[in-house]
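Colleague: Structural data only, the sequence is not supplied:
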């Protein structure tokens, strides 16, 4: 799922200063030993596609590093990556000893912001990684949501939507992180009553609901008067699902299996009218 860029991008970080002031932090370029480059501990991305890294490494072996990485010099003589960690990782796989790099002088607040913005614009951070990056900026740089929205060039409402994701149950966050649901699904789930959010998640994943269908489900749940807590829906053996699949071609209506605590149960076959019954009989007659 392709992510959208963050509005005004890196320009949002440095504001509207004259061009010569903006260029000062990136006035130095050098070839730096890979061993002296370290990843950004505040890097918002937590997952890297191994296959994509191998492909990038092959490209680097053939063409070299076309675009320099951007780094910040530390007091200990090392260089922290601001942007280009994928290139740095791939260059290591390609057995390069050094990398071309822009050296920028930035404070910690702008280092965090630049890493977040660069990652969102250039690669597919998932929504949870974006939300965690934003929350880290708020916590460590003492930013308000308004200040953060200015920093990363996003509307305040978008910032709020991302931060709301971190209040969702862990199961919902994991499903979003692994691509089982989209940001739209997660926003819909966030609008459901807290006790119903996992139920909505299960319906979205099992039934393959669209975002609109998820929103409609949440609306219905929100309008329904509160009911006494129901026991969690029981997970049935795989054989039950296979039985339903075998019966569906015969009945073409909703089929459900309910199992009681003593191990018995019932199979419920829905039908619309008497004509459905006649059709059921006809189909069984053809099979006998």
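Modeller: Received the coordinates, thanks. This is a predicted model, so every value here is computed, not measured. Residues are numbered from 1 along each chain as shown.

Colleague: all contacts plus neighbour counts: C-alpha atoms, from now on.
Modeller: Will do.

Colleague: Please, where are all the strands along the stretch 101-250 of the chain?
Modeller: Taking DSSP state E, counting those that start in this stretch, the stretch 101-250 of the chain contains no strands at all.

Colleague: What segments of it are helices?
Modeller: Residue ranges of the helices in the stretch 101-250 of the chain, as given by DSSP state H, counting those that start in this stretch, are 108-122, 127-141, 145-152, 156-165, 170-177, 183-190, 197-207, 211-223, 238-251.

Colleague: Comparison target below:
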């Protein structure tokens, strides 16, 4: 089919349901002013579906025209896409360079492209979209993990960043791996919401991406305390863990010294009479029982 230009009734023009942008009213007043002062410098790109025209490019111009009560709009009619994958392709290629999609809308678009391509590899998709493989992965993971209502507006106004949302997601998955009972008892939704609140309170930075110290070494009680206190900083938790580690090392060293001193004292024991020997033997038997008791306690700690 050869593309052509036509003026059509605006009621027959329909926004594309696959378009990532949900709100077409963004900067609508400015767009209306442009249409009034400069007219239609560029038609709306559509394809026909029965009597209707499905938009591929020009959603904001269409919305502005609706607000201006226009009866007809210029439509550049092109060949209809053969499938969903091609339609997404064309939506991105036609609009991507012209429309300032939000980070969330780009994430949705990337996810839809990936899904409709049969879940192509991230490297293939990166080549297709002209972006890095890591950005493809972040967009897909963030779109799948977070509800739109939780992140879209805050991504748009810069309160959240896509990379930090991806880091938080990966950290939560580490909690699931290393503290599964806690993860199950709290539930993913609550953990996610708590971490987003802590993100807003600046309780951690991008180093959370490589946090393998606290999340893997701390006990579940410490993880729970960090998650439930929305003002507790990850850096403080890591510092407390390091102090505890130092204290434990000091305790171990002191215990080793104590044992050595006991051994040395036993070696220095002397007796001059049978009566002294009997008394010492009785004391040593008591010591052996204490050693056996302590050995059993240590064995239980190691087993558990």
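Modeller: On my side now, so go ahead. As the structure is a computational prediction, the values presented were derived from the model and not from experiment.

Colleague: tm score of chain vs chain?
Modeller: Remark: TM-score between the superposed chains equals 0.60 [TM-score structural alignment, normalised by the length of the first structure]; 205 aligned residues with a Cα RMSD of 3.0 Å.

Colleague: would a markdown table of the helices of the stretch 101-250 of the first structure with distance to residue 229 of the first structure and mean neighbour count be doable?
Modeller: Conversion of the helices of the stretch 101-250 of the first structure to a markdown table gives the following (distance: least, Cα to Cα, whole Å; neighbours: other Cα atoms under 10 Å):
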| stretch | distance to residue 229 of the first structure | mean neighbour count |
| --- | --- | --- |
| helix 108-122 | 41 | 21 |
| helix 127-141 | 30 | 19 |
| helix 145-152 | 36 | 19 |
| helix 156-165 | 25 | 17 |
| helix 170-177 | 20 | 17 |
| helix 183-190 | 19 | 22 |
| helix 197-207 | 12 | 17 |
| helix 211-223 | 14 | 16 |
| helix 238-251 | 26 | 12 |
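
Colleague: Whichever residue in the second structure pairs up with residue 152 of the first structure and residue 155 of the second structure, how far apart?
Modeller: Taking TM-score structural alignment, the alignment pairs residue 152 of the first structure with residue 129 from the second structure. With distances defined as Cα to Cα, to the nearest Å, the gap from residue 129 of the second structure to residue 155 of the second structure amounts to 21 Å.

Colleague: try residue 15 of the second structure
Modeller: In this view, residue 15 of the second structure and residue 155 of the second structure are 24 Å apart by Cα to Cα.

Colleague: which residue in the first structure lines up with residue 207 of the second structure?
Modeller: So, by TM-score structural alignment, residue 207 of the second structure is matched to residue 216.

Colleague: and the gap between its match and residue 207 of the first structure?
Modeller: Taking Cα to Cα as the criterion, residue 216 of the first structure is separated from residue 207 of the first structure by 14 Å.

Colleague: and residue 290 of the second structure, that one's in a strand?
Modeller: No - counting by DSSP: H, G, I helix; E, B strand; the rest coil, one finds residue 290 of the second structure to be helix, located in no strand.

Colleague: Now do it against residue 254 of the second structure, distance only.
Modeller: Here the distance between residue 290 of the second structure and residue 254 of the second structure works out to 19 Å (Cα to Cα).

Colleague: follow-up on the earlier one: between the helices of the stretch 101-250 of the first structure, which gets nearest to residue 56 of the first structure?
Modeller: Between residue 56 of the first structure and those, the tightest spacing by Cα to Cα is seen for helix 108-122, at 14.3 Å.

Colleague: name the helices or strands packed onto the closest one?
Modeller: Here helix 108-122 of the first structure touches helix 11-14, strand 79-83, helix 127-141, helix 145-152, going by 3 or more Cα pairs under 8 Å, 6 or more residues apart in numbering; DSSP states H and E.

Colleague: All the helices of the stretch 201-304 of the second structure, in order from the start?
Modeller: All helices of the stretch 201-304 of the second structure, identified by DSSP H, counting those that start in this stretch, fall at 214-217, 220-228, 234-267, 274-303.

Colleague: Any idea which of these gets closest to residue 75 of the second structure?
Modeller: Put simply, out of these the one that sits nearest residue 75 of the second structure is helix 220-228, at 53.5 Å, with distance taken as Cα to Cα.

Colleague: Mind listing what's buried along the closest one?
Modeller: Along helix 220-228 of the second structure, these residues count as buried under the neighbour rule (16 or more other Cα atoms under 10 Å): 220, 223, 226-227.

Colleague: what about stretch 224-244 of the first structure, how long is it end to end?
Modeller: OK, stretch 224-244 of the first structure end separation, Cα to Cα: 29 Å.

Colleague: nope, stretch 34-51 of the first structure is what I meant
Modeller: One end of stretch 34-51 of the first structure to the other measures 21 Å (Cα to Cα).

Colleague: ok, and what's touching that stretch?
Modeller: With Cα atoms under 8 Å, 6 or more residues apart in numbering as the test, stretch 34-51 of the first structure has contacts from 77-82, 85-86, 88, 92, 96-99, 112, 115-116, 119, 125, 129-130, 132-133.

Colleague: who touches residue 181 of the first structure in this structure?
Modeller: Contacts for residue 181 of the first structure were tallied using Cα under 8 Å, 6+ apart; they are 175, 204-205.

Colleague: Translate it into the numbering of the second structure.
Modeller: Counting by TM-score structural alignment, residue 181 of the first structure corresponds to residue 160 in the second structure.

Colleague: Spatially central residue in the first structure, please.
Modeller: With distances taken as Cα atoms, centre = their mean, residue 126 lies nearest the centre of the first structure, 3.0 Å away.

Colleague: Test my guess that that one contacts residue 180.
Modeller: No - under the criterion of Cα atoms under 8 Å, residue 126 of the first structure is not in contact with residue 180, lying 11.5 Å apart.

Colleague: any idea how far residue 127 of the first structure is from residue 186 of the first structure?
Modeller: The span separating residue 127 of the first structure from residue 186 of the first structure equals 10 Å under the rule Cα to Cα.

Colleague: what does residue 213 of the first structure give?
Modeller: In this structure, residue 213 of the first structure and residue 186 of the first structure are 13 Å apart, going by Cα to Cα.

Colleague: now residue 201 of the first structure
Modeller: Taken as Cα to Cα, the span from residue 201 of the first structure to residue 186 of the first structure is 8 Å.

Colleague: any shared contact partners between these two?
Modeller: With Cα under 8 Å, 6+ apart as the test, residue 201 of the first structure and residue 186 both reach residue 172.

Colleague: circling back to that earlier point, would you reformat the helices and strands packed on helix 108-122 of the first structure as JSON lines and include distance to residue 279 of the first structure?
Modeller: Putting those into JSON lines (distance: least, Cα to Cα, whole Å) gives the following:
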{"stretch": "helix 11-14", "distance to residue 279 of the first structure": "66"}
{"stretch": "strand 79-83", "distance to residue 279 of the first structure": "65"}
{"stretch": "helix 127-141", "distance to residue 279 of the first structure": "49"}
{"stretch": "helix 145-152", "distance to residue 279 of the first structure": "61"}
